[in-house]
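A.B. asks: Fold the following, please.
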Amino acid sequence: MSEKHLKENRLNSRKLLSAFLVLIVVPATILFGVFFLNDRKYHFISLLIIMYTIIVFFMSFENRKPQTREIIIIAVLSAIAVAGRTAFFMLPQFKPVVAIVIITGVCFGAESGFLVGAVSGFVSNFFFGQGPWTPWQMFCFGIIGFVAGILFKMGILKKTKLSLCVFGGISTFFIYGGIINIGSLLMFTSHFSLKALIATYISGFWFDMVHAIATVFFLYVISQSMIEKLERIKIKYGLIDT
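C.D. replies: Purely as a prediction, here's the structure:
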């Protein structure tokens, strides 16, 4: 088997393992906290999610050690997301976090997108308040960054303003809103039912709509300039390109 095929097989195996951790292990951990820890050990669950995201992130480097500059750029992007969410604290749901997470996933790969999303949700809640909602928010932010990275790698998501805005609006409304509403229902009642879930979706409709509009707005305003700067940094310093 050629070296190219071996590299592709390693890449596919890594992506499958990353997807397993992100799509199966993380949600299972959150549900474990809800049903077996009575939703009271959210700090423990949040730290487990951080641990999973770090594992997923370091897997993206395959057999080499990450350089300090590669870790710093992810830390800076997380800090920007946290600062952006905090700066707009007076406007419920109107936050730039998802936009920054999507840009990270597109520029630095699915694993980096998930890490920035999860870390941003965890750290920013030291300002907004930690609670059983934190693991859900971490997963919702992270999964959008992960999906953005995967779709970009597949050629479905482009770096154009239109493509990013369409994906940002849809993913924020349906992925973030769809998951966080399930989490909200499980946080406030142990009696899960279809009627209760529908009522939760209806009550959260305008919150999700405002959040989606905010993501589209911030992607429209900052995506191109931010991507251009990040691409320059990647080329100059030879940063992660998963």
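A.B. asks: Only C-alpha atoms from now on, for both contacts and neighbour counts.
C.D. replies: Fine.
A.B. asks: in what helix or strand does the residue lying closest to residue 123 once chain neighbours are set aside lie?
C.D. replies: Setting aside the residues directly before and after it, residue 123 is nearest to residue 82 in space (CA to CA, 6 or more residues apart in numbering), at 6.9 Å. Counting by DSSP states H and E, the element that carries residue 82 is helix 68-87.
A.B. asks: other SSEs contacting that helix?
C.D. replies: If contacts are counted by 3 or more CA pairs under 8 Å, 6 or more residues apart in numbering; DSSP states H and E, helix 68-87 sits against helix 97-108, helix 110-128.
A.B. asks: Turn those into CSV, including mean neighbour count and distance to residue 225.
C.D. replies: What follows is those, written out as CSV (neighbours: other CA atoms under 10 Å; distance: least, CA to CA, whole Å):
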stretch, mean neighbour count, distance to residue 225
helix 97-108, 28, 11
helix 110-128, 26, 18
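A.B. asks: So which of the ones you listed is nearest residue 141?
C.D. replies: In this view, the helices and strands packed on helix 68-87 are compared for proximity to residue 141 by CA to CA, and helix 110-128 is the closest at 4.5 Å.
A.B. asks: Distance of residue 238 relative to residue 68?
C.D. replies: Here residue 238 is placed at a distance of 12 Å from residue 68 (CA to CA, to the nearest Å).
A.B. asks: So between the two, which is more surrounded?
C.D. replies: Between residue 238 and residue 68, counting by other CA atoms under 10 Å, residue 238 is the more crowded of the two (13 against 8).
A.B. asks: which ones are touching the closest residue to residue 219 other than its chain neighbours?
C.D. replies: Using CA to CA, 6+ apart and skipping the chain neighbours, the partner closest in space to residue 219 is residue 99 (5.5 Å). In this structure, residue 99 makes contact with 168, 215, 216, 218, 219, 223, judged by CA atoms under 8 Å, 6 or more residues apart in numbering.
A.B. asks: compare with the first, here's sequence two:
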Amino acid sequence: METRGLRIKPRKYFSVQRIAVLAALTAMSHVGRLLFQFIPNVQPMTTILLLIALVMGTVDGLVVALLSLLLSNMFLGMGPWTMSQFIAFTVVILVTGCLRPVYRSNRLQPLLKRGLFIAFAFLTGLLYGFVISIIDARLFGIANFWVYYLQGLSFDLLHAAGNAAFFLILEPILVPLIKKHSGLSLD
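C.D. replies: The predicted model follows:
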């Protein structure tokens, strides 16, 4: 590509290898969401998205979030909540992206860092539920937001506990696999 005598090389962000990794992670999120649908709000999808945002970056996390939501909601039911879910996942992924330098640094002891991110995974379940509640209260014209939010808090706590448990289980398995197959360095 040339522009006024300047040669611009297109950035190869989405290589075939990266697309394959994102497709596998999308499939993993989708299958995990379907496998755990019988437990309200407990699913590995949020944790997988957190790990993608921490290891690969926010763009990759957003791509997998959108594809996973569209794919799984085709099976579980598509509706106005799909947009609410995507917005909530976007907020969670952007907040997670802000913590990426902390996750990648070697300044904290590994056990302390792991504990902090398990706690963060728990908090993202609460954040996700709060954002969903804000959007849905406006979307469906619910007059008293706090009553609506507090009635769903038990589901948010289940989501939060599931996130923490899945982070504890998936982080040591999934992070090395993502790094190995996406071509990222194994710090």
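A.B. asks: what TM-score do we get after superposing?
C.D. replies: Remark: TM-score between the superposed chains equals 0.82 [TM-score structural alignment, normalised by the length of structure 2]; 170 aligned residues with a CA RMSD of 2.1 Å.
A.B. asks: so of the contacts of residue 99 of structure 1, which ones are in helices?
C.D. replies: Cross-referencing these against helices under DSSP state H gives 168, 215, 216, 218, 219, 223.
A.B. asks: since we're on the aligned residue in structure 2 for the third one, how many residues are nearby?
C.D. replies: Taking TM-score structural alignment as the criterion, the aligned counterpart of residue 216 of structure 1 in structure 2 is residue 164. Using other CA under 10 Å, residue 164 of structure 2 has 24 neighbouring residues.
A.B. asks: pretty sure residue 164 of structure 2 is touching residue 119, no?
C.D. replies: Yes - between residue 164 of structure 2 and residue 119 there is a contact at 6.6 Å, judged by CA atoms under 8 Å.
A.B. asks: which residues in structure 2 does stretch 72-87 of structure 1 align to?
C.D. replies: In the comparison with structure 2, stretch 72-87 of structure 1 aligns to the range 20-35 (TM-score structural alignment).
A.B. asks: Quickly note the distance from the residue sitting nearest the centre point of structure 1 to residue 193 of structure 1.
C.D. replies: Against the mean C-alpha coordinate of structure 1, by CA atoms, centre = their mean, the closest residue is residue 142 at 1.7 Å. Counting by CA to CA, the separation of residue 142 of structure 1 from residue 193 of structure 1 is 27 Å.
A.B. asks: Same question for residue 184 of structure 1.
C.D. replies: 13 Å.
A.B. asks: Which of those two has more residues huddled nearby?
C.D. replies: The residue with more neighbours, out of residue 184 of structure 1 and residue 193 and counting by other CA under 10 Å, is residue 184; that gives 17 against 11.
A.B. asks: That one reaches residue 133, doesn't it?
C.D. replies: Yes - because the distance of 7.4 Å satisfies CA under 8 Å, residue 184 of structure 1 is recorded as touching residue 133.
A.B. asks: who touches residue 34 of structure 2 in this structure?
C.D. replies: With contacts taken as CA under 8 Å, 6+ apart, residue 34 of structure 2 has the following neighbours: 72, 76.
A.B. asks: Kindly provide the distance from it to residue 105 of structure 2.
C.D. replies: If you measure residue 34 of structure 2 against residue 105 of structure 2 using CA to CA, the figure is 34 Å.
A.B. asks: before we move on, what about residue 60 of structure 2?
C.D. replies: Residue 60 of structure 2 is 20 Å from residue 105 of structure 2, where distance means CA to CA.
A.B. asks: swap in residue 17 of structure 2?
C.D. replies: As for residue 17 of structure 2, its distance to residue 105 of structure 2 is 25 Å (criterion: CA to CA).
A.B. asks: again with residue 24 of structure 2
C.D. replies: On the measure of CA to CA, residue 24 of structure 2 and residue 105 of structure 2 end up 26 Å apart.
A.B. asks: Same question for residue 2 of structure 2.
C.D. replies: Remark: distance between residue 2 of structure 2 and residue 105 of structure 2 (CA to CA) = 39 Å.
A.B. asks: Ok, residue 128 of structure 2 next?
C.D. replies: Per CA to CA, residue 128 of structure 2 is found 26 Å from residue 105 of structure 2.
A.B. asks: More neighbours: the two, which one.
C.D. replies: When neighbours are counted by other CA under 10 Å, residue 128 of structure 2 and residue 105 differ, and residue 128 comes out ahead with 23 against 12.
A.B. asks: give the contact list for the aligned partner of that one in structure 1.
C.D. replies: Using TM-score structural alignment as the criterion, the counterpart of residue 128 of structure 2 in structure 1 is residue 176. With contacts taken as CA under 8 Å, 6+ apart, residue 176 of structure 1 has the following neighbours: 140, 141, 144.
A.B. asks: Neighbour-wise, which one of those residues leads?
C.D. replies: Each of the contacts of residue 176 of structure 1 was scored for neighbours by other CA under 10 Å, and residue 141 scores highest at 28 neighbours.
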